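K.L.:
What shape does this take:
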Amino acid sequence: MFGHMLYLALILNQFNHFATLHPEFYPCEIHTTKDGDINVDCQRRHLANVPKFTSLSVISLNLNENHIHHIKGATFSGLANLKHLSLMWNCIPDRFKELRWPSCSLKIDPNAFSGLKNLTSLQLAGNSLKTIPPLPKQLEILGLEFNHIFQIVKPLGTPLLKQLLLNKNCFYANPCYQSYFIDPRVFQDLPELLNLTLSYNNVTIVPPYLPLSLESLDLGENKITHINKESFANLKNLRHLNLGWNCQRCDHASEPCFPCPNNQSLNLHQDAFLDQRDSLISLSLRGNSLHTIPQHLFIRLHKLQELDLSDNFLAYAIQNGTFYEELRNVVSLSLLYNYEPLTSFSELILSPSIEKMTALRELHLSGLFFRVLSNHSLAPLVKLPRFEFLELRMNFICSVSMDAISQLRTLRWVGLSQNMIAFSSCFSTCTSEAIPNNYRTLEKRDNGQLNLQTQKVILPTSELNTMQASGEDHCFFYYSIWHFKKQICSKKLFFDLSQNNIPWLNASTFRGMEKVVCIDLSYNYISQTLNGQQFTHLSKLAYLNMANNRIDLYSDKAFQEISGTLKALDLSNNEFHFVMKGMGHRFTFLPHLSSLKILSLANNHIGLRISNILNSTSLKYLDFSGNRLDIMWDSRRNQYLHFFQGLTNLTHLDISENQLKSFPPEVIVNLPSSLQMLRMDSNVLSYFPWGNISVLKQLCHLNLSSNMLSFLPNMHFELRLVSLDLSHNRLVVIPKAFLSQAINLKNLMLNHNQLKILDVQALPLSFHKGYTFCPAGPHKNKSSCKLVLHANPFTCSCVISGFAKFLRETYLDIPHLTTEVHCGYPESLAGVNVLSIDLHSCQEIFGSVAFLCTLWLTLAATSIPLLKHLYGWDLWYCIQILWTGQKGHTPVNGGSMMDNQYDAFVVFDTSNKAVRDWIYKEMVVRLENRGRWRFRLCLEERDWMPGVSCIENLHKAVYNSRKTVFVLTSPSGCSHESGVVRQAFLLVQQRLLDEKVDVAVLVLLDLLFPKFKYLQMRKRLCKKSVLSWPKNPRVQPLFWNNLRVALVSDNVKAYNKNVTESFF
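P.N.:
Just a heads-up that it's a prediction; the model follows:
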């Protein structure tokens, strides 16, 4: 009784500690600033209620993307100093949510925010709100986007509000079926408002009485038809104004389009922006179906720097207009997609008045639809002293005067992509025909440019910054070839000729481009062998992109004319010649490119009939992804084992997506010793030679993610890596010795594996608490070392209590710790966060077990000597009895039983197949192989000695067995086909007369037997020796137990005492 009470007390004690075991603010993550302020991140935690936090240090709380449907009055009572609160996307409007989610609306009690006296920022977007809840007076930022708020009648009561976001409360994807309305009193109560967004709201007129303090106003994507002189009157501080897409141009729309009545243009009064003459910096009039620009509309806007007139009908105004003269201070002018419907002009014509825009730096002229770019086309731009950026994309240009472009002395970027330029009269597509009616570009309204040159990036920018900050100074982390393009081409002359019709190149192609530093020739139809004469005039060329063409690299003179300047070369996706069967390929041009540092040969399917080795003393970055190294490094071939060895200064090697199943040890030994980063992700690797990696003494970053690795060696080897990515594999365990010497490791990615248990001792020493190798990161409670563990099926039991404790106490940066580091086993805890393991319960369980064990040992040590002294002989006697009962019957030495070789001789009709099957499949299995009592049976067909007479074998079987079992079937107790049963019965009767031993046991396999007198007498005299086979399977275990008892017991002692006279 005492033991049970003690155990119950221990269990209850564990429950008392449960509430204090979780980390502070669990299940949310916290970030502590250097000043001690706490930012709590609860985004995507599947929360149905706001967690009850109590802390005066919390200044920011993020509750975005949960399932919170009710904000009660006392919800934030414990966060008195909260400054920033975000509750976005908790009840998404119907047309934005997934179909499986029910409709909902966030309910906010009137006093929910009243206690937050320091709250300055409140974000409530995406909550299906129909009214604005009562707000704190000191609020400065209020976000109400993506709700159902389309009538605001009462003032907000926030006189300090500076930013009010109300966009997308009433538009085609979130309809309200009425005009948007805001009472003028609302704005009168906002004297300090700086930023107001009302886009996508079905606003029909500019709201009156706007706050005079406004600096930014967004009225885009509404249904405003008129801009009057009074629309923006007195808004003398307005700096940014968006009026785009109010009278939409629908022949160019990629989204639902809503033009003004009769397809009219936006009616602009010439004095509409009069009061903004000394303040307006950026103005967007995009997508308003403008055919002309009202005279003197911009003349007083002295500070205007950015003007967007895209997606209008200004094709003729661009050619003949004089509005340019009013834009003397404009830096960026966008005239995108102002083409005239069904018309393609012969050449680009710009109004001479554009030369008055002396401050112009950027000019966007895509989508005007003309065929020739002549000297006359760009003549008005020649005198612009600061002009740097010219975009002419998507114009169907087929002829370009490079001499005209070369006259623009200050030009730095020329965009001619997505045209029909061929630089050859044989392939010219110039025509005077109009553009087909169904030929329309699918440009988004957000002015995003179509970019087909999508290249994979090594890591997201955020991770790159983290990696770079945590890496050693000598271990530079490369981004991608596009990062190098930005570095090399920044503020240098860049020509974008991608996505044109260029079939081949020659020296005359680049006349007029002598000063160009970077050229993009990707996505053309160039199919030729480069022989060193194509780029003769490009004496300054440093970056060349020839991806997605059909370049033949067989000649050793390729690119030799630019060998002294070329730094980056992109030859990716030129697989046309490499996949041709039987064609040889060479890379003998590489040694001649003495300045080449970056080379991309990605996605070329390079695998056979190529140079055995790449040679270059300058190359540092090589992208060889998307090829067939699995063929080159096949075990049957060895000519490519030194393929990369000649790149003596290579620091970055990308061999991902090469279908590699294994990485030969000979290859890693022959890699350049200068290698700092090696990417092998997205292969099918099941083996990696870890023991040989120490030869790469400068290797900092190793990426083996997205492979099929399931085993890591439990061996010590020198590992100088700063970053190791093993994510998306099949690892089950991390051996202790594997990372024992990884003293420099700061970033370890183990996510998306099959780890069930992670021993903390298997982590590098730098990851353990107390080591100062990882310096502090951007937050006070985070280090610069990163450990990624999410998406692993951890076993949540006391076995990983040390691991859970490590996660609670570590300062490592562990992404998704409270959201995706889940239990996988046992199934009852699947999906539960690992941090929810109760460490105290594990300690109490172990302590309870230890207490009970020592208690019993103490009691035993005290009671055993005392009991032995008082009841020693009695205890010995009881133990002997219990031992005998546990071990079962042991034959007594002496008498006729001394020489018995078998426990039972089984007699049956061997000619009866059914009986034979029952004997061998049931009786032999049950009695010889199963149960606590196991018997040795004697069977005629198995144990009788060959060559000895039948009667002699029968005599030995009966007399050398303690019992004789007769297995009988109906219709008679004795078989007529064999005399063995009959003779055995006679011998058993003879033993009864001679030795006074009753050894007969009868087993009746049929329920109905004739009423033989012997059977009836046998049942009366010794009922235990006559057994019947039951037909009910549930009773069969009882039959076997009774048979065992019959075999070990003495039949004579089991005789019925009521029988007054025996046969002895």
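
K.L.:
only C-alpha atoms for contact and neighbour calcs from this point on.
P.N.:
Will do.

K.L.:
how near is the residue lying closest to residue 492 once chain neighbours are set aside to residue 516?
P.N.:
Nearest residue to residue 492 in three dimensions, chain neighbours excluded: residue 412, at 5.5 Å (Cα to Cα, 6 or more residues apart in numbering). Using Cα to Cα, to the nearest Å, residue 412 is found at 9 Å from residue 516.

K.L.:
before we move on, the earlier item: residues in contact with the residue nearest to residue 492?
P.N.:
When contacts are counted by Cα atoms under 8 Å, 6 or more residues apart in numbering, residue 412 is found next to 388, 389, 491, 492, 493, 494.

K.L.:
Then residue 174?
P.N.:
For residue 174, the contacting residues are 93, 95, 146, 148, 168, by Cα under 8 Å, 6+ apart.

K.L.:
same thing but at 10 Å, please
P.N.:
For residue 174, the set of contacting residues under the criterion of Cα atoms under 10 Å, 6 or more residues apart in numbering consists of 93, 94, 95, 96, 128, 146, 147, 148, 168, 200, 201.

K.L.:
end-to-end on stretch 17-31?
P.N.:
Chord length of stretch 17-31, first to last residue, is 26 Å (Cα to Cα).

K.L.:
list the buried ones in it?
P.N.:
When burial is assessed from 16 or more other Cα atoms under 10 Å, stretch 17-31 yields the following buried residues: 21, 23, 25, 27, 28, 29, 30, 31.

K.L.:
Among the residues you listed, which lie within strands?
P.N.:
Among the buried residues of stretch 17-31, DSSP state E puts 29, 30, 31 in strands.

K.L.:
What is the neighbour count of residue 501?
P.N.:
By other Cα atoms under 10 Å, the residues close to residue 501 number 22.

K.L.:
Which helix or strand lies directly C-terminal to the lengthiest strand in the chain?
P.N.:
When the chain is scanned for its longest strand (criterion: DSSP E), the result is strand 961-968. Per DSSP states H and E, strand 961-968 leads on to helix 980-994 as the next helix or strand towards the C-terminus.

K.L.:
And that following helix, what does it pack against?
P.N.:
strand 902-907, helix 950-959, strand 961-968, strand 1000-1004 (3 or more Cα pairs under 10 Å, 6 or more residues apart in numbering; DSSP states H and E).

K.L.:
Let's see this one next, to set against the first:
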Amino acid sequence: GHLLVLLCLCPNTAAASWFPKSLPCDVIESSDDVSLLVDCADRRLTEVPREIPTNVTNLTLTINHIPHISKKSFLRLQQLVELDFRCNCVPVRLGPKNHVCTERLYIEDNSFTSLMYLKSLYLDGNQLLEIPRGLPSHLQLLSLEANSIFSITTSNLTDIVNLEILYLGQNCYYRNPCNVSFYIENDAFYSLTNLSVLSLKSNNITQVPGRLPSTLKELYLYNNVIQSIRENDFQNLSHLEILDLSANCPRCYNAPYPCIPCPNDAAIEIHIEAFSSLKNLKILRLRSNCLREIPSTWFKNTKELQVLDLSQNFLAHEMGEANFLRLIPKLKELDFSFNYDLQVYPVFMKLSTTFSSLLSLERFRVRGYVFKELAIEHLRPLIPLKNLTLLDLGTNFIKVANLSLFQDFPALEFVDLSWNKISPSSESDQGSFSNSRNSENYFGSARLQDTHYFMYDENARRCKSKDKENIPFISFVKEDCRDFGKTLDLSINNLFFINAKDFQHVSSF
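P.N.:
Below you'll find the predicted structure:
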């Protein structure tokens, strides 16, 4: 007889085929056999599968209906490094309407204590009332967003002193209401001496927590109700690189979500010395805080600042003064979008001469200033900026634009003039748009390019992605246009015919 030999050359992803067929999950082995990933996401599970291999390192159980975690749930899985147990009981207003969860996840004390190698634990979206007790002391990342936790005490965090990343956002806001002020005990985070990232966004917090650990590099306090930033709130945070204080006194005009301004539409109060310790700050976001002026003293020690977001305030007048710009020479990205004054339609945009001091500036956005005419004299302060590659002037209702002015900006790679009222050969004011009240109505439904500014939280994580969504500003110009070279976007204007002489000075685009 003949001996038949079958050789199977199988890829790494199939190498896990020896696991039980009854396991309702995907199993993926790393090529170096160091990690074993078991993905049980969205399998309608009501308990942790018993067939999970004991050498699993990364386990995903998100989007299921498992109501209970006990000490036995993961006792066999001693090699676990990462456990993703999000969205097993999503808060009612956040969750699916066809499967409303009314019985919150119950976690027995010390359910995770035995997991000696566990580094990352995700428990978002489970209606938890408190931080689980008995967490392993070597845990580095803990994520508890979109639960029902609105009290943090020192005792809650004593088990996890080695924590480096802590996400506690979205525990108290309009889509997950708690109807109380979020309570944080003074010094609650102070014992976390390795903490580098802390997110407390969307929590109805009324003041900056006391004595934050000096190791912090990223602090997210946006979408709260902090009306005042005190002199010493950030006094020991000399390593802080990212600070987001957006939408604590929000500009609510035409907001597409429930929005409550501070009393009398007041601006957030920030002490003139509040940022004086932030010597390593690189990104500062103050979007939607009803600011009407920017004191120079805020920036006297922030020499390393590279990104400043001042969009959605009331800073149209401040842009004509802007003395603070002289103090931040390393700034690469500046956003003044949607600072227009209500019921005002000025002839031109006024930029202070101090803009010319931003010699490192690469990206400048001024959508929603709302003005009629664009000429070189209005942009003259930007001419010295030899690193400026992006200029965004979209959604401004510009009627008259002298395109030849862009000859004076040889470094520009992308100019956005979309969503304006520019007409062909518009040497005179002949646009079809002249009623400033129409401009207000126009903002009632945010255009695609502008949704970035009108979302409640563009960085919110979804059940299907545990990674922080850091969405870059989206360009709606086709990639093949951008790849071709320098781009001028004139989409959505009044260009009903093309006149060659209108474009004779922009041949480089």
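
K.L.:
that older thread, would CSV of the helices and strands packed on helix 980-994 of structure 1 with distance to residue 233 of structure 1 be doable?
P.N.:
Supplementary listing: those in CSV, determined by distance: least, Cα to Cα, whole Å:
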stretch, distance to residue 233 of structure 1
strand 902-907, 117
helix 950-959, 124
strand 961-968, 116
strand 1000-1004, 115
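
K.L.:
ok, back up a step: mutual contacts of residue 412 and residue 516 of structure 1, please.
P.N.:
With contacts taken as Cα under 10 Å, 6+ apart, residue 412 of structure 1 and residue 516 have 489, 492, 493, 494, 495 as neighbours in common.

K.L.:
thinking again about what came up before, so of the helices and strands packed on helix 980-994 of structure 1, which one's packed in deepest?
P.N.:
strand 961-968 (a mean of 24; mean count of other Cα atoms under 10 Å).

K.L.:
start and end residues in structure 2 for that strand, please.
P.N.:
Using TM-score structural alignment, strand 961-968 of structure 1 corresponds to no residues of structure 2.

K.L.:
Could you check the angle that strand makes with helix 950-959?
P.N.:
110 degrees (axes from the mean of the first three to the mean of the last three Cα atoms, to 10 degrees).

K.L.:
on contacts alone, who are the packing partners of strand 961-968 of structure 1?
P.N.:
Taking 3+ Cα pairs under 10 Å, 6+ apart as the contact definition, the neighbouring helices and strands of strand 961-968 of structure 1 are strand 902-907, strand 937-939, helix 950-959, helix 980-994, strand 1000-1004, strand 1026-1028, helix 1036-1048.

K.L.:
how about 8 Å then?
P.N.:
Packed against strand 961-968 of structure 1 by the contact rule (3 or more Cα pairs under 8 Å, 6 or more residues apart in numbering; DSSP states H and E) you find strand 902-907, strand 1000-1004.

K.L.:
Onto which residues of structure 2 does the helix or strand following the last one map?
P.N.:
Proceeding N to C from strand 1000-1004 of structure 1, the next assigned helix or strand is helix 1013-1021, under DSSP H and E. Using TM-score structural alignment, helix 1013-1021 of structure 1 corresponds to no residues of structure 2.

K.L.:
Same question for stretch 852-872 of structure 1.
P.N.:
The alignment places stretch 852-872 of structure 1 over no residues of structure 2 (TM-score structural alignment).

K.L.:
Strands of the stretch 101-250 of structure 2, start to end?
P.N.:
When assigned using DSSP state E, counting those that start in this stretch, the strands of the stretch 101-250 of structure 2 occupy the ranges 106-107, 120-122, 141-143, 151-152, 165-167, 183-184, 197-199, 218-220, 228-229, 242-244.

K.L.:
Tell me which of those sits nearest to residue 47 of structure 2.
P.N.:
strand 106-107 (12.5 Å; Cα to Cα).

K.L.:
hmm, back to that, tell me which of the contacts of residue 412 of structure 1 persist in structure 2.
P.N.:
For these, the contacts that persist in structure 2 are 388, 389, 492, 493, 494, with contact defined as both residues aligned by TM-score structural alignment, their matches' Cα atoms under 8 Å.

K.L.:
Pretty sure the third one sits against residue 515.
P.N.:
No: judged on Cα atoms under 8 Å, residue 492 of structure 1 makes no contact with residue 515 at a distance of 9.2 Å.

K.L.:
Can you tell me the closest non-neighbouring residue to the residue mapped onto residue 183 of structure 2 from structure 1?
P.N.:
Taking TM-score structural alignment, the alignment pairs residue 183 of structure 2 with residue 181 from structure 1. Counting by Cα to Cα, 6+ apart, residue 151 is the residue found nearest to residue 181 of structure 1 once chain neighbours are left out, at 4.9 Å.

K.L.:
Quick check: the one you found vs residue 258 of structure 1, distance?
P.N.:
As judged by Cα to Cα, residue 151 of structure 1 and residue 258 of structure 1 stand 22 Å apart.

K.L.:
Same question for residue 175 of structure 1.
P.N.:
Distance, residue 175 of structure 1 to residue 258 of structure 1, by Cα to Cα: 14 Å.

K.L.:
more neighbours, these two?
P.N.:
Just comparing residue 175 of structure 1 and residue 258: by other Cα under 10 Å the higher neighbour count belongs to residue 258, 18 against 15.

K.L.:
Identify the residue of structure 2 aligned to the more buried one.
P.N.:
That one, residue 258 of structure 1, aligns with residue 260 by TM-score structural alignment.

K.L.:
Equivalent analysis for residue 32 of structure 1, please.
P.N.:
Aligned against structure 2 by TM-score structural alignment, residue 32 of structure 1 finds its counterpart in residue 29.
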